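*Asks:* below is the sequence, then the predicted model.
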Amino acid sequence: MKIVSLVPSITEALFDLGLTEHEIKGRTKFCIHPADKIKNVAVIGGTKNINIEKIKALQPDLILANKEENMKDQVEALMNDFKVMVAHVETIEDNYYLLKSLGKLAGKEERAQLFNLKIYEILNQAKLRTPVKAAYLIWNNPYMTVGSDTFIHKILTEIGFENIFKDKTRYPVITTEDLKKADVIMLSSEPFPFKEKHIEELRAFYPEKKIMIVDGEAFSWYGTHIAKCEGYFKELLEDIHAMQM
């Protein structure tokens, strides 16, 4: 089977499940994991500006897309010529069934189940002692955060954070003043690459708050990625626990 993946986290999951460049024939430029294996896979553009002609040249048996990450018109254009599977992952349960589906597709059901069990184990163990009010920023100028119908929100909630924007949906634009109720302000490493200078900008408004850069992949990459974040979540929560003391 020849597969083209238009989703970075799904590309990673396929390799984690045991597929190789012999099956995975195309990927986006944002499909960066696993670094030693994706280099042998053809790049077919970005997640939102795919090169349909390049994909047609690969003649895939299956294209894997995502409702949120890919453009609807481009995905529909591909559906005219190819079999396309469109994932939509908002919850941990959604992720469970995504991996189950990918495992069945790849003939790696047992391996997919091991990843699912590891993810549940990590999320069950990674818990704050008491809830901490948090704001998670994904974009700068303007600031954008996450609402309750996002995968990031679900991960935050699973490990004990209270998203102060849980009454919002999707990715609302907010102001600096809207962050006043947060005890912790998280600046994600992606899609906007927040840096130390952005921490300092916010610290000028909120010198008493904990403001930190967090690994965006750990919170937003569904598929198998969370199964590899045990150490990261442990360190993150230890940092927050120290703040609570």
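*Replies:* Thanks, I have it.

*Asks:* drop to CA atoms for contacts and neighbour counts, all remaining ones
*Replies:* OK.

*Asks:* how far off centre is the longest strand seen in the chain?
*Replies:* As assigned by DSSP state E, the longest strand anywhere in the chain is strand 132-139. Put simply, strand 132-139 sits 15 Å off its chain's centre (Cα atoms, centre = their mean, to the nearest Å).

*Asks:* cool, stretch 35-47 as well?
*Replies:* 18 Å.

*Asks:* buried sites along it?
*Replies:* Within stretch 35-47, the residues scored as buried using 16 or more other Cα atoms under 10 Å are 38, 41-47.

*Asks:* and the helix of greatest length in the chain, what does it pack against?
*Replies:* Ranked by residue count, the top helix of the chain under DSSP state H comes out as helix 109-125. Helices and strands touching helix 109-125, by 3 or more Cα pairs under 8 Å, 6 or more residues apart in numbering; DSSP states H and E, are helix 92-106.

*Asks:* that older thread, mind listing what's buried in the longest helix of the chain?
*Replies:* Within helix 109-125, the residues scored as buried using 16+ other Cα under 10 Å are 109, 111-113, 115-116, 118-120, 122-123.

*Asks:* dump the residues you listed to CSV, plus distance to residue 31.
*Replies:* Listed next are these as CSV, based on distance: Cα to Cα, whole Å:
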residue, distance to residue 31
109, 23
111, 21
112, 20
113, 23
115, 20
116, 21
118, 23
119, 21
120, 24
122, 24
123, 25
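
*Asks:* return the member of the residues you listed nearest to residue 5.
*Replies:* residue 112 (17.5 Å; Cα to Cα).

*Asks:* the closest one and residue 168, how far apart?
*Replies:* 33 Å (Cα to Cα, to the nearest Å).

*Asks:* so which residues of the protein form helices?
*Replies:* Under DSSP H, the chain gives helices at 8-16, 35-38, 52-58, 72-79, 92-106, 109-125, 151-158, 196-203, 216-220, 230-244.

*Asks:* and the ones you listed, which is most packed in?
*Replies:* Highest mean neighbour count of these: helix 8-16, a mean of 23 (counted as mean count of other Cα atoms under 10 Å).

*Asks:* one more to weigh against that first structure:
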Amino acid sequence: MQKTVKDQLGNQVTFNYPPKRIVSIVPSQTELLFDLGLDDEVVGITKFCIHPIEKFAAKTKVGGTKKLLIEKIRDLKPDLIIGNKEENTQGEVELLMQEFPVWMSDIYNLEDAIKTITQIGELVNREPEAAYLNHLITAGFTDLQTLAVEKNINQTVAYLIWKDPYMFAGRNTFIDDVLRKIGLQNVIEQSRYPELNLSQLQTLNPQLIFLSSEPYPFKQKHIDEIQSSLPNAKVMLVDGEMFSWYGSRLVKAVNYLFHLQDELKVI
């Protein structure tokens, strides 16, 4: 049977339900599909869709999130493509929309992520599984917010996602919302992902500086470099997946963030 839904950009999407040949072009949403119990139905993924690794190894790769191999996607003959406004390139998505049903998410906070998990569960006929994941995520983040108050976590923070130039997670991003949920105050007031140099960061004077493991692979040498410019800040590496993957990885993120709160409590 065919089903018609609206995606999160307001597009009407008509597709065969339940879909049997899905191409997922966003890593966190790919992991969600597998955690919802799909396997054979997912026929194409990106080279960044690395979780779970055994599924990654077995699936056809259709390029990167921002540079898709359109011909490979055509060869897979998907009956549904699942993407995201921020992570995928608009021109490529519009090209695919001319040939295939494409459902797009648009996510800025935890509440958006929970809604997306529900909607993707509905797309692929896995509503109970999606509801259970959302139960775990909602309960976990409620506890994290309670613990932020109990542990008196209210430090200021800057969250770096890129180097040369330095780019930060600003307001109106999923990362910013997760930081707030665990009790931290983002010193970056610009929207989205602004560029700042270290002298501008010195002026903002954050107590904490998080260097994300992705998309830029920050290492110890980068900690040392930034620490020398901001000696009073605590500079630390954090797992970028736990702050920016908005699918089922949020279940694992709860435990990671619990431990991070304990670390911050003693700073």
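*Replies:* Right, received. Where do you want to start? Everything quoted here is computed from the prediction, not taken from an experiment.

*Asks:* can you calculate the TM-score here?
*Replies:* After superposition, the two chains reach a TM-score of 0.96 (TM-score structural alignment, normalised by the length of the first structure), with 241 aligned residues with a Cα RMSD of 1.0 Å.

*Asks:* before we move on, the earlier item: and residue 65 of the first structure, which of the helices of the first structure is closest to it?
*Replies:* Closest approach to residue 65 of the first structure among the helices of the first structure is made by helix 72-79 (7.4 Å; Cα to Cα).

*Asks:* report the aligned residue range of the second structure for the closest one.
*Replies:* On the basis of TM-score structural alignment, helix 72-79 of the first structure is assigned to residues 90-97 in the second structure.

*Asks:* what do you get for stretch 2-19 of the first structure?
*Replies:* Counting by TM-score structural alignment, stretch 2-19 of the first structure corresponds to residues 21-38.

*Asks:* the alignment partner in the second structure of residue 241 of the first structure and residue 253 of the second structure, how far apart?
*Replies:* Aligned counterpart of residue 241 of the first structure in the second structure: residue 265 (TM-score structural alignment). Distance, residue 265 of the second structure to residue 253 of the second structure, by Cα to Cα: 18 Å.

*Asks:* then residue 6 of the second structure?
*Replies:* Distance from residue 6 of the second structure to residue 253 of the second structure, by Cα to Cα: 29 Å.

*Asks:* ok, now residue 186 of the second structure?
*Replies:* Distance, residue 186 of the second structure to residue 253 of the second structure, by Cα to Cα: 19 Å.

*Asks:* residue 196 of the second structure now?
*Replies:* Remark: distance between residue 196 of the second structure and residue 253 of the second structure (Cα to Cα) = 28 Å.

*Asks:* ditto for residue 207 of the second structure
*Replies:* Counting by Cα to Cα, the gap from residue 207 of the second structure to residue 253 of the second structure is 23 Å.

*Asks:* so residue 82 of the first structure sits against residue 61, correct?
*Replies:* Yes - proximity of residue 82 of the first structure to residue 61 meets the contact threshold set by Cα atoms under 8 Å, at 6.9 Å.

*Asks:* neighbour-wise, which of these two wins?
*Replies:* Ranked by neighbour count (other Cα atoms under 10 Å), residue 82 of the first structure and residue 61 place residue 82 first, with 17 against 13.

*Asks:* check contacts around that one.
*Replies:* Each residue near residue 82 of the first structure by Cα atoms under 8 Å, 6 or more residues apart in numbering is listed here: 60-63.

*Asks:* contacting residues for residue 122 of the first structure?
*Replies:* 226-227, 229-230.

*Asks:* need the counterpart of residue 51 of the first structure in the second structure.
*Replies:* By TM-score structural alignment, residue 51 of the first structure lines up with residue 69.

*Asks:* ok, residue 34 of the first structure next?
*Replies:* In the second structure, residue 34 of the first structure lands on residue 52 (TM-score structural alignment).

*Asks:* how about residue 201 of the first structure?
*Replies:* In the second structure, the residue matched to residue 201 of the first structure (TM-score structural alignment) is residue 225.

*Asks:* could you measure from its match over to residue 126 of the second structure?
*Replies:* 47 Å.

*Asks:* how about the match of residue 34 of the first structure: what's its closest non-neighbour residue?
*Replies:* residue 31 (6.7 Å; Cα to Cα, 6 or more residues apart in numbering).

*Asks:* wouldn't the one you found be in contact with residue 53 here?
*Replies:* No - applying Cα under 8 Å, one finds residue 31 of the second structure not in contact with residue 53, separated by 9.9 Å.

*Asks:* contact partners for residue 189 of the first structure?
*Replies:* Shown in contact with residue 189 of the first structure (Cα under 8 Å, 6+ apart): 138, 195, 213-217.

*Asks:* let's see it at 10 Å
*Replies:* Residue 189 of the first structure is in contact with 137-139, 195, 213-218, counting by Cα atoms under 10 Å, 6 or more residues apart in numbering.

*Asks:* how about residue 136 of the first structure?
*Replies:* Residue 136 of the first structure neighbours (Cα under 10 Å, 6+ apart): 143-147, 152-153, 156, 163-165, 179, 182, 184-188, 212-214, 216, 219.

*Asks:* what do you get if the cut-off is 8 Å, keeping everything else the same?
*Replies:* So residue 136 of the first structure contacts 145-146, 163, 185-188 (Cα under 8 Å, 6+ apart).
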